[in-house]
Structures are given as C-alpha cells and as structure tokens.
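Asks: Here is a sequence with its predicted model. Questions after.
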Amino acid sequence: MLCDVSLVSLISEFEKLKKSRRLRVEADECLAAIGRFAVEAHMLVSELGPRTPVRWMGSGVKSYSVMGGNPRHSRAINDDLFIGDHQDFVRAWNRLEMQVNACRRNQRLDGIGADEVNQVIYSAVMAWAGAVDVFQPSNGLAGTFFEMVIGPTISLLSGRPATGAVDIEVGGGERPESVKVDITFHGEFHGQPHTLAVPTKISTRERVSQPYVHARILESAFPGEYTTILCIGNENNAIYPPGAKKVLENMGVKETLVPGTISLYEKYVAHLDGLYYLDPPIRYVANTPPGFPVVKTIGNLLAEDLPSLLQPPNSFI
C-alpha cells in the first residue's frame, strides 16, 4: 500500500482550494483547479488496486465495495456510480467541465445526460473521500470538497457568484447574525431579489435539522426571496454483526433514514424545494414518503431543474 506521505501534497492543495472559494476567484478557474485536484485524488486511489466487495443490506439492489483493506479502508463506494478506470474518469471530468463552461449562464447543463453528470461528480467526491479514509482519516474533508464542486458548477450555469453565509440584522444596535448556509447564489428575477440557498451534506443523519432551521430563518427574514435545496452525497452507514470485530470481512452497508423526521420538518418548520443526491436511497426515490420534498439526483438538478429553482416559487416567466 502507498505510504501516508502520498497524501501530503493533496492536503496542501486542498487547503488552497478551500480558501480560494471565498476569494472571488473566477468560477471557471475554480472549477478547473477542482478538476485537476480530483484527477490527482483519483490517480492516488486507483493505485490501491481492486476494490473489495462489501454486503449491501439496504433497500433495493445495489453493489458496493471499498478501497484499501484492513485495518484502514474507505467508506463504501457505489460500483454503478464510481468510474473506476483512471483514464475514463479523466475523460469524463474533462467532458463535464467543457460542457459546464459551454453552458455558462444558460441555467441548464446541456449536451450531457443527468446520469453521466451524477457519475462524474460522485467519482470526484468519492475519490477524495476514499483517499482521506485510507491514508489520513479525518472528518469533514469529503463534505467540504463536495461543497467545493457544487459551488462553481452552479455559479457558471446560473451566472451568479457563489457566496456563503447570510447576514441578518437583529436590531437594537446589535451586530448582524450570520446564517451559515454553505452556498448562496444571489440574483434577481424580473427586477426582484431572489437567492438560491444550497446547503450541502455528505450525509444528513442527525444533521438534517440544520438546513430546515436555516430555511425557516431566511424565509422569515426575507419573505419570498429565498429558495432552499439540500445537496447530499448518500445516507449510507457501515454496520457490523453484534459483538463482531469491526474489520472488513464483517462489514455491511445500509442506509440510515429518517423519513418521519423530514416529513415533520416539511410540515411544521420549513419547505425545501428538493433533496438532490449523488447516491439516493431507493426508498426515497421509488416510494417517496408523504409530505416529502422532491427527491432527485445532482445530475437532475444541473441538467433539468436549475432554471425553475433560480426563480421565486409560484412565479411565471
């Protein structure tokens, strides 16, 4: 197995990319840098050799495997979504980046299908996640990179800069409070202010309340000015038989889902205009629970749904 030092240059580059997303770097330059980074991460994990299959114990028919082995291996990787061959990934990323730039300000990504878009972004995000899992386990790096991919992509397609937290005046001479939404795209629709807010989560689990609370605050402070969607990686969790050692041979994978909680938040807290996944739970897609927001893929978001989300709800062109 490659030694940990192989990740040193990638960690350094990751920190530079993370800072650049808030430094007014042009979106096309940012996306190109992210692409180069994703290619390096994919090359690193490609050198780990064949992935090891793990048991899928969730809903529907899926196939998962992990990079590395005992004692350090990656999270489960969806075999149907991950582009395993390195040169295939390079070509796929270049095609995606070219089409995003060709469609800048068009609001919709044309010339490439939603399924292909989803595979490319999934492969980029999971290559970095896998590299971190195997070589330097650390929380948060995969989720941050997911946000970094989504930001410039939507920025180029929408023609709106990718910004972050929203300041809200609380009155009484107090300093503004910040609602720390991951990405916001401020703009106008027919001369009126409108913002697409995009929190991102590599998985929601117990953290699904945050985007709902933020959406409620934004709608209360700026009625009719915000549309909120949530972009998510997956809802998978590694599980092991009771009492068994947490080693690769005993590992299984299933979803951790909270449909009742989401339905309650939708009814009593706020409305999200979509849950957009890289690897969506089949239960949410095939048998969407009552009172749920729309559940689709990131590919659907970029290739189909973005134009309607860039205008206020109930507006007509």
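Replies: Here it is on my side, so go on.

Asks: from here on, contacts and neighbour counts on C-alpha atoms
Replies: OK.

Asks: what does stretch 147-162 contact?
Replies: 18, 21, 27-28, 30-31, 34, 100-101, 103-109, 121, 182-187, 200-201, 302, 310 (Cα atoms under 8 Å, 6 or more residues apart in numbering).

Asks: quick one: which of those residues sit in strands?
Replies: Of the contacts of stretch 147-162, the ones assigned to strands by DSSP state E are 183, 184, 185, 186, 187, 200, 201.

Asks: Below is an additional structure, to be compared with the one above:
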Amino acid sequence: MKDIKTSLTAISKLYNTKKPHLLDSINLICTALEKLEALASYEYYGDFKGVPNIAYYAFTNSENISRPVQPEMFHYNRRVFLEEFNILMQSFQRTPDQWTHEEKKRANNVVYTGVMAIACCYDLWQRGSRKTPGTFFEIFMAGILKEVFAEYYFSKHIPLTEFLDGEELGNDAITEATNEDIEGDSEEPELKDSVSSLSTDLVIKNVSSGKSLVIPFKITTRERIVQPFAHQRILDSAFGIGKFSSFIVCISETQQDKKNTKVNQVCVPGTVKLYQQHLAPVRGLYYCDIPQRYDAPDMQKLLPVKTVGDFFVDAYHFFHESK
C-alpha cells in the first residue's frame, strides 16, 4: 500500500493548492486496479434481496474482505477502465445537457470504479484509514468537474463574517467539516468550520451570476446525513434562498451481512424526507448505486434521486437555467 498512500498524499497536495490532478488520480486508480487483480480474489459475495435481486461481488485476500461491489458498474480490468475514462473525456467536449443515456451511464461507472478501487484496497490492506476513500472521492470528482466548469471558481469554504453582526455562530449551528487529512500528509491540517466560515467538500461558483453549487461527497450517508441539510438551512438564512443550492453526491448504501452472506441497503427515507421538508430542501441526491428504497415514488416526489451520471447534467442545468 505504500505506493498508493504516497501517490494519494501527493495528489492531495496538488488538489489543496488548486493544481491539476485528474490524470494523477487516474494513474492512482490504475495502480489500485492492478494491485487488486494481482493480489486479491474477486468473486460473488451475495445478493441484495430486493425487487429485483442484485448480485454483489467482493475482493478478498488471506485476511480481509472488501465492501460489496456492484459488478455491473465496476470495471475490473485496468485497460477497460482507461478506455471508458478516455471516452468520457471526449464526451466533455460537448456540454452534459447533450449527453445520451449511455454517456451518463459511462460517467456513473467511471466514478464508481475509481472510488471503489481505492476503497477496496484500503479495506484489504489499510483498514484503519476509514475516511481516506471518502477524501479521494472528493478529490477525484473535483478533478472531473473542472472539465465541465473550467472557468468557474472552486473552493471549500463559504465566508459568513458579514452576516454575523458581531454575534458568534456556535459550532452547534455550523457542523464540523467533512474534509479529512490523508494519512501521511505533512501539510498543516486545514481549518475546520469556524465562526467566520462554513466548510463543505466542494463549492462551485459562477462569478458572473453569483450562483453557487454546494456539493457534499459521501461514500455513504449513514453518518451525518443531517449535515448537508443543516448547511443549506444556514446558507438560506444568511444569503437568501436560491443563491446557494446543494446536490448530495454518494456512492451507495450497501452493507455486508457476513452472518447470512448477503448485502443490505441501509436507508433512512423517513429521516431524509423529514429534513427535506422541515429543515431545508436540497436540489438532488445522487448515487452511483441507487438504493431501491430511494428510487420509490414517495421519495422521488419529494427529492430527486438519480445517478451520478445525471448529476453532471443537472449541475450544468443549474448554472444555465433561467431565473
């Protein structure tokens, strides 16, 4: 894992200093795929018992087993992944609003493969670094989004000082940042949320229109699902409704049931609906592997739940929709 950890630290430094890092991320994913192919087995693990049933695979070595992997979305072969990524980059020569269903599916699967390759390596060989795959998810997505919004301003922080009027906005109101330091990074830790700013994973701002897209990236929402809704409530209160909008982008909600050798989808639809209705509405919830419960009509009526491929299209529409 030393090569993966060293590369990830270097990519993190590029990202934090706003330097190009997408190709470095792709090289790291290829290294992870090669390591998994050479040193781990990739086999059927069990089904999610839904409608329909979904088969999941997992990587194993002599000591550990990885998180469940959806084989229909995961490009196990490094060469296939590179081909799909290169075709995706060609798709960005056209704006995402012109994408076909196949192009959205390709974008979804490239993101899923990239994040899951890193996550599975950490599952097998570095189990103590639970937060690092989520950090890579943020870095990888930011690199791809730079292809779509190259002229826009990217940041992680939203200044709040001018709205505080000398009053402290306590840490209970502004929840802790989701960004985590990558193990081995020698840089000074990034400041967490304070009384003067709100931190999230990524903010993309169209300087000419003033509109900003706030994007929390989460491998799973089981922890701190309230955070994006709480942040949106603060932004609506501070800036007015419409200036900032949140799109929550996730990988899956799968969980292994090792006792019964099956996969569960752990969802909290009641909680999400409660926050969407009574805390602050977000614009969309996106998954590479959409949980079946979130694809149900009652959820879709209240909060659009789509693929990560659709996210690129909707993010483009957000900045180009008429006021």
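Replies: That came through fine. The structure displayed is predicted, hence computed values, not measured ones.

Asks: picking up where we left off before, any quick ChimeraX command for the buried ones out of the contacts of stretch 147-162 of structure 1?
Replies: The following ChimeraX line selects those of the contacts of stretch 147-162 of structure 1 that are buried, judged by 16 or more other Cα atoms under 10 Å:
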select :18,21,27,28,30,31,34,100,101,103,104,105,106,107,108,109,121,182,183,184,185,186,187,200,201,302,310
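
Asks: which residues touch stretch 253-270 of structure 2?
Replies: 45-49, 56, 67-68, 220-222, 289-294, 299.

Asks: Swap in 7 Å and give it another go.
Replies: The contact list for stretch 253-270 of structure 2 (Cα atoms under 7 Å, 6 or more residues apart in numbering) reads 45, 46, 47, 48, 67, 68, 220, 291, 294.

Asks: centre of the chain versus that stretch, how much separation?
Replies: Centre-to-centre, stretch 253-270 of structure 2 and its host chain are 19 Å apart (Cα atoms, centre = their mean, to the nearest Å).

Asks: just stretch 198-216 of structure 1 next, same as before
Replies: 12 Å.

Asks: Ok, stretch 224-236 of structure 2 next?
Replies: Worked out by Cα atoms, centre = their mean, stretch 224-236 of structure 2 lies 16 Å from the chain centre.

Asks: cool, stretch 141-161 of structure 2 as well?
Replies: 14 Å.

Asks: Now the terminal residues of that stretch, how far apart.
Replies: 29 Å (Cα to Cα, to the nearest Å).

Asks: try stretch 259-267 of structure 2
Replies: End-to-end distance (Cα to Cα), stretch 259-267 of structure 2: 20 Å.

Asks: in it, what counts as buried?
Replies: For stretch 259-267 of structure 2, by 16+ other Cα under 10 Å, it's 262, 263, 264, 265, 267.

Asks: Tabulate those residues (TSV), appending secondary structure.
Replies: Converted to TSV, those look like this (DSSP: H, G, I helix; E, B strand; the rest coil):
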residue	secondary structure
262	strand
263	strand
264	strand
265	strand
267	coil
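
Asks: Pick out the most distant pair among these.
Replies: Taking Cα to Cα, the two most distant members of these are 262 and 267; they sit 16.0 Å apart.
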